[in-house]
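Engineer: sequence isn't available, so here's the structure alone:
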């Protein structure tokens, strides 16, 4: 294999000089400072807030502007310049309307171009010219490079540079160039983006988040439980699909299904109209800005009931046939006394609140009506034939994983399941025991195999994908049970409690975190575990930095549904060559407010871990790959050219 690879290298580097030049180049790159990593988590369809945080680099864009112009410009000017970089199209329009004369506008253009060029020079200081070139606006690369690398020590070329800018203005290309330069700044400030799970569900625009990620220059995704639910549905799991539709109905988000992904919900609506009426616990959650007519509100309520009952039915056969899942206690429809309208859970009987079991066969509750079966079959066919959804799911699969070891850190959405003693929790499948990294690898292999086939809707693989959503040993879920049924039908809130895996209180212990890092072949002295999944209740004094800095939880409430309990609107993490910094965000109102006032909605920054010496590329995942390439190039040089 190595010989074949050397043959391929020889085709690309066909002279001794070319090989030597590439070795010199790569060796030099190893000594550059590492690029800035940006971590976000639990976006839950909140595109506007995510877009803003991406544009401002969690405050890093403003930091660089202040580094350059602090003390030289007023705070209002710095804020205004920052807003231009974040939203160049809209801010440019506002700026242009404020000038009374063309000369005044042209003078402003010259100043802004100079500031943007300086900002790009500063933001690109740790990149090669080649990498910077790829980030420049494609139609203006030559012109921008002339301005970036200008040399006017003897003033011989000052008129030349000034004329370039004047010609850009006179040819009406200046707006396009400014917009391109602003997006170049955004790209340079953050070298790589990590999305630590849960792009989908609750919020209204996960599709726009996906489009943004598809167009991002460098990104990876650690799947969250909601992401795997969507992947499972697209892979053929009907019970995953039912869960998706139920959640969308609950959060008044069915538009994402029908309008965005083109999936016809009329069959479900017809079924719901036939069998269901109003029910207070199935009414959709409303956002302050949303308006629904009474008829729409009732329609969603009925559809919510219809798909929830289908979901509960579909769960029963899986629970029965997969004994290793140990989920017999979740066969809820089997515990109902349909005549008395009660349910017995753990030997205790509870009255049911407005049970809506019109389509349930009390002798065999798992059986779907022919109408229900037809509905779920039609919906699955539509899901698997949605071109836009396929594009998004393909990307999610390509860029995603259950966990990622990156630059010494472990990125994982939920947890590493532990037992009560803090040891890796085991799960037996086909008489083989899995735990820790091996268990997560099994989950990922199964999901990828299931996704690749798509035409199999009922077998162990699709059952295990559903288990990943709500199973006790799933790293994505990390609880003993998901009490969806109880929340709908039982008023006694003691039944609503979901018992968390011991991981969620043991992760406060530094020694436990160090053992987990070791189990994933990471250095416990240098590494960190970065989680999402569980909203940090900052309002109650919870600290997102745990275990003496070994554990960082960055789900602080992007989703509006969580913000009352968290007290803020999400955390992000920034890791550059100087160390790791946690950033908390206040509620994002609108980009119009940012454009008008230049606000960044950042409330605080906390230093998590400061590097004793500035970290270089050679100490990163990218560096490890470059070192392998250098080794092969040296071997090519020795065996093919220096013999």
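Structural biologist: On my side now, so go ahead. Remember, it's a predicted structure, so these values are computed and weren't measured experimentally.

Engineer: from now on I want contacts and neighbour counts done on CA atoms only, so please keep to that.
Structural biologist: OK.

Engineer: okay, residue 551 and residue 610: tell me how far apart.
Structural biologist: Applying CA to CA, to the nearest Å, the value for residue 551 to residue 610 is 15 Å.

Engineer: looking at these two, which is more packed in?
Structural biologist: Legend: neighbour count by other CA atoms under 10 Å for residue 551 and residue 610, higher for residue 551 (24 against 14).

Engineer: okay but the more buried one is in contact with residue 514, surely?
Structural biologist: No: contact between residue 551 and residue 514 fails when scored by CA atoms under 8 Å: they sit 9.5 Å apart.

Engineer: which element is residue 185 on?
Structural biologist: If you go by DSSP states H and E, residue 185 is part of helix 174-189.

Engineer: neighbouring contacts of the helix or strand that that helix is followed by?
Structural biologist: Downstream of helix 174-189, the first helix or strand assigned by DSSP H and E is strand 192-195. With contact meaning CA atoms under 8 Å, 6 or more residues apart in numbering, strand 192-195 is reached by 35-41, 217-222.

Engineer: quick check: buried residues in strand 192-195?
Structural biologist: Judged by neighbour count using 16 or more other CA atoms under 10 Å, the buried positions of strand 192-195 are 192-195.

Engineer: quick one, helices of the stretch 301-450 of the chain?
Structural biologist: Along the stretch 301-450 of the chain, counting by DSSP state H, counting those that start in this stretch, helices occupy 370-384, 387-399, 436-453.

Engineer: who wins for proximity to residue 358 among those?
Structural biologist: When those are compared by CA to CA, helix 370-384 sits nearest residue 358, at 12.1 Å.

Engineer: adding another structure so you can compare the two:
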């Protein structure tokens, strides 16, 4: 790096002008040595390969799909496996190795049922995994890699990543570590930990671009997974804002979340994921719409897994919360005439006697005109 001004040429006036800033810096770098070390470190980092940036959007609560994409880093891991082992492993072997990294628990369960020489399999795959992890870690500083390593086996993994097993004095050391891991019955845990490390090293930073929540069945699990990630930033989407509003206590947003969840047969996220009791809503809907089949309020997804009674109850919930949402939205619009949204007061646009709704001056026949709560 070329400096425009040599440190010795900085004037006293410049020092005084930037005194507050320099004072703050001196807390972190109290000596020339510490400041020089940081400059050297930052200059060196600039010459490392740029880490992979991973962008994901519109997750919509689809945890299984999200987890798969995250596990394989959108193909980054498989490409790295091909680069490293293309001349040593057949295609199907590379695919097996990739699957082990993506789904270590499931793959280990299958392997232990099918593999005759499990010790040899452990040895081979531990070596492969360490080589992949070492390759991915090469674009980071040791400090950053250390922070990425899961706490389990941290010291051992750091040793394996930084030892050259091809050196005469280190070969026995490397093999002894792997053999001891297997002998102590810790190979499964070690493989799972290495696989997690590889997944984390494959992506330097994860960017979520909107809509974690909405119609999918497990947005809560997606959030839990993101909390575990080492480096992530989120740009919230409109659906996320709705859920935030509901969490903050907005009645209209609560109704919207409930309506969308019932529309996509996704009430389990609220009940199981967040422990919200929906029994009162179910009782209310079943009582008010007891004789109403609510056919126009069938869920958009998952109804094939419901019994006839469950489907009817879900339809009733969907209809009940839809009417509640329209009422709450109408109240907000009426309280805020400056919104200029009077055309969106849905219930005010209905001709209940003739079962019609007027939209932009045109009259449309309603498919459902049973409104006992209006």
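Structural biologist: Yep, it's here. Because the structure is predicted, anything quoted here is derived from the model rather than measured.

Engineer: what span of the second structure lines up against the helix holding residue 185 of the first structure?
Structural biologist: Mapped onto the second structure using TM-score structural alignment, helix 174-189 of the first structure spans residues 187-202.

Engineer: what does that stretch contact?
Structural biologist: 52, 70-73, 76-77, 100-102, 104-105, 108, 122, 126, 129-130, 132-133, 136-137, 145, 148-150, 152-153, 157, 181, 229-230.

Engineer: could you do stretch 171-186 of the second structure as well?
Structural biologist: Identification of contacts with stretch 171-186 of the second structure by CA under 8 Å, 6+ apart yields 119, 122-123, 126, 156, 160, 163-165, 187, 190.

Engineer: how about these in JSON lines, adding distance to residue 261 of the second structure and neighbour count?
Structural biologist: Shown next, in JSON lines, are those (distance: CA to CA, whole Å; neighbours: other CA atoms under 10 Å):
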{"residue": "119", "distance to residue 261 of the second structure": "48", "neighbour count": "13"}
{"residue": "122", "distance to residue 261 of the second structure": "45", "neighbour count": "19"}
{"residue": "123", "distance to residue 261 of the second structure": "48", "neighbour count": "16"}
{"residue": "126", "distance to residue 261 of the second structure": "44", "neighbour count": "20"}
{"residue": "156", "distance to residue 261 of the second structure": "46", "neighbour count": "13"}
{"residue": "160", "distance to residue 261 of the second structure": "48", "neighbour count": "19"}
{"residue": "163", "distance to residue 261 of the second structure": "52", "neighbour count": "15"}
{"residue": "164", "distance to residue 261 of the second structure": "54", "neighbour count": "14"}
{"residue": "165", "distance to residue 261 of the second structure": "54", "neighbour count": "15"}
{"residue": "187", "distance to residue 261 of the second structure": "42", "neighbour count": "20"}
{"residue": "190", "distance to residue 261 of the second structure": "39", "neighbour count": "19"}
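
Engineer: in TSV: the residues you listed, plus distance to residue 201 of the second structure and secondary structure.
Structural biologist: Shown next, in TSV, are the contacts of stretch 171-186 of the second structure (distance: CA to CA, whole Å; DSSP: H, G, I helix; E, B strand; the rest coil):
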residue	distance to residue 201 of the second structure	secondary structure
119	27	helix
122	22	helix
123	22	helix
126	17	helix
156	17	helix
160	15	helix
163	18	coil
164	20	coil
165	21	coil
187	21	helix
190	16	helix
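
Engineer: in the second structure, what residues pair with the longest strand out of those in the first structure?
Structural biologist: What stands out as the longest strand in the first structure, according to DSSP state E, is strand 602-610. Counting by TM-score structural alignment, strand 602-610 of the first structure falls onto no part of the second structure.

Engineer: so which other helices or strands are in contact with that strand?
Structural biologist: If you count contacts as 3 or more CA pairs under 8 Å, 6 or more residues apart in numbering; DSSP states H and E, strand 602-610 of the first structure packs onto strand 579-585.

Engineer: which neighbouring elements make contact with the following helix or strand past the strand it packs on?
Structural biologist: Sequence-wise, the next helix or strand downstream of strand 579-585 of the first structure (DSSP H and E) is helix 591-597. Helix 591-597 of the first structure sits against helix 75-86, with contacts defined as 3+ CA pairs under 8 Å, 6+ apart.

Engineer: what does the strand or helix carrying residue 111 of the first structure contact?
Structural biologist: Following DSSP H and E, one finds residue 111 of the first structure within helix 102-123. By CA under 8 Å, 6+ apart, the list of residues contacting helix 102-123 of the first structure from outside reads 64-65, 68, 96, 99, 144, 147-148, 165-166, 169, 174, 178, 181-182, 184-185, 188-189.
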